[in-house]
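[1] sequence-free structure coming up:
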């Protein structure tokens, strides 16, 4: 069974080894990440595609990691929020969104 995992990672670089371990154990189809703090040259773990918010900066706070081979269609949310979204096909078709609201963001 395919799984979807959500993690406020608080820095992809500082938790990269833990992320690889999680993916090796869970074989998750999608990982929704918040507080990514991506750096220059940061690459996704082997076997995954990294989706960032449309028009977002490299240091984006939200991202989706989608296992290679998973059918997906990226969604342009047309919002100022830190959010990445895609429709994916697993056993069923799902829409997955990773959203990060800064502590001072109005809700």
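    Yep, it's here. Since we're looking at a predicted model, the values are computed, not measured.

[2] alpha carbons only for contacts and neighbour counts from here, please
    Fine.

[3] Give me the distance between residue 19 and residue 74.
    Residue 19 is 22 Å from residue 74, where distance means CA to CA, to the nearest Å.

[4] What of residue 22?
    To residue 74, residue 22 is 24 Å away according to CA to CA.

[5] Mind giving me the packing neighbours of the helix or strand in which residue 22 is found?
    Secondary structure assignment for residue 22, by DSSP states H and E: helix 16-26. Using 3 or more CA pairs under 8 Å, 6 or more residues apart in numbering; DSSP states H and E, no helix or strand is in contact with helix 16-26.

[6] What are the buried residues along that helix?
    Of the residues in helix 16-26, 19, 23 count as buried by neighbour count, 16 or more other CA atoms under 10 Å.

[7] Now the element after that helix, going C-ward?
    strand 30-34.

[8] Enumerate the positions of the helix or strand just after that next one that are buried.
    Counting by DSSP H and E, the element after strand 30-34 in chain order, helix or strand, is strand 48-51. For strand 48-51, a neighbour-count test (16+ other CA under 10 Å) marks 48, 49, 51 as buried.

[9] Second structure follows, compare the two:
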């Protein structure tokens, strides 16, 4: 299982802790230190659509309109903190750590 995120993200830390506590073997991939390849961005965008872009982030609020208008893949490649987190690639591909993602990624008890 791969958890894509950033180490300072509280949601990523909660997800990782819960997954590991449930006995999952989690590989953490830091999106800042190891940015997504264009094919990964395309794959995630195909799965999640525009939900992949975190418009509530401080990074997004700090961008000018010209930068925001860049093609989706270029924008996320240049600013990995704009990616909604965590992306978890396990039995299925999930975005975020809501109840639906938890039900999908955590083993049934």
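    Everything's here; your move. Nothing here was measured: the structure is a model prediction, and the numbers come from that model.

[10] Can you pull the TM-score for these?
    The TM-score (TM-score structural alignment, normalised by the length of structure 1) is 0.27; 59 aligned residues with a CA RMSD of 4.9 Å.

[11] What are the buried residues along the helix or strand hosting residue 87 of structure 1?
    Assigned by DSSP H and E, residue 87 of structure 1 belongs to strand 82-89. The neighbour-count check on strand 82-89 of structure 1 (16+ other CA under 10 Å) flags 82, 83, 84, 85, 86, 88 as buried.

[12] and that strand, what other elements does it pack with?
    Counting by 3+ CA pairs under 8 Å, 6+ apart, strand 82-89 of structure 1 packs on strand 62-67, strand 71-75, strand 93-100.

[13] Redo the ones you listed as a markdown table? Include mean neighbour count and distance to residue 31 of structure 1.
    Converted to a markdown table, those look like this (neighbours: other CA atoms under 10 Å; distance: least, CA to CA, whole Å):
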| stretch | mean neighbour count | distance to residue 31 of structure 1 |
| --- | --- | --- |
| strand 62-67 | 24 | 5 |
| strand 71-75 | 15 | 14 |
| strand 93-100 | 17 | 9 |
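
[14] Now render those strands as CSV, adding distance to residue 4 of structure 1.
    Formatted as CSV, these follow (distance: least, CA to CA, whole Å):
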stretch, distance to residue 4 of structure 1
strand 62-67, 9
strand 71-75, 14
strand 93-100, 9
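
[15] so which of the ones you listed gets nearest residue 6 of structure 1?
    strand 93-100 (8.0 Å; CA to CA).

[16] For residue 4 of structure 1, give its distance to residue 16 of structure 1.
    18 Å.

[17] likewise residue 87 of structure 1?
    Going from residue 87 of structure 1 to residue 16 of structure 1 by CA to CA gives 25 Å.

[18] ditto for residue 97 of structure 1
    21 Å.

[19] Now residue 50 of structure 1: closest residue in space that isn't a chain neighbour?
    Distances taken as CA to CA, 6 or more residues apart in numbering place residue 65 nearest to residue 50 of structure 1, at 4.8 Å, with adjacent residues excluded.

[20] Next, the contact list for the one you found, please.
    Shown in contact with residue 65 of structure 1 (CA atoms under 8 Å, 6 or more residues apart in numbering): 30, 31, 32, 33, 44, 48, 49, 50, 51.

[21] ok, the third one - contacts?
    It refers to residue 32 of structure 1. By CA under 8 Å, 6+ apart, the contact list for residue 32 of structure 1 reads 4, 5, 6, 7, 62, 63, 64, 65, 96, 97, 98.
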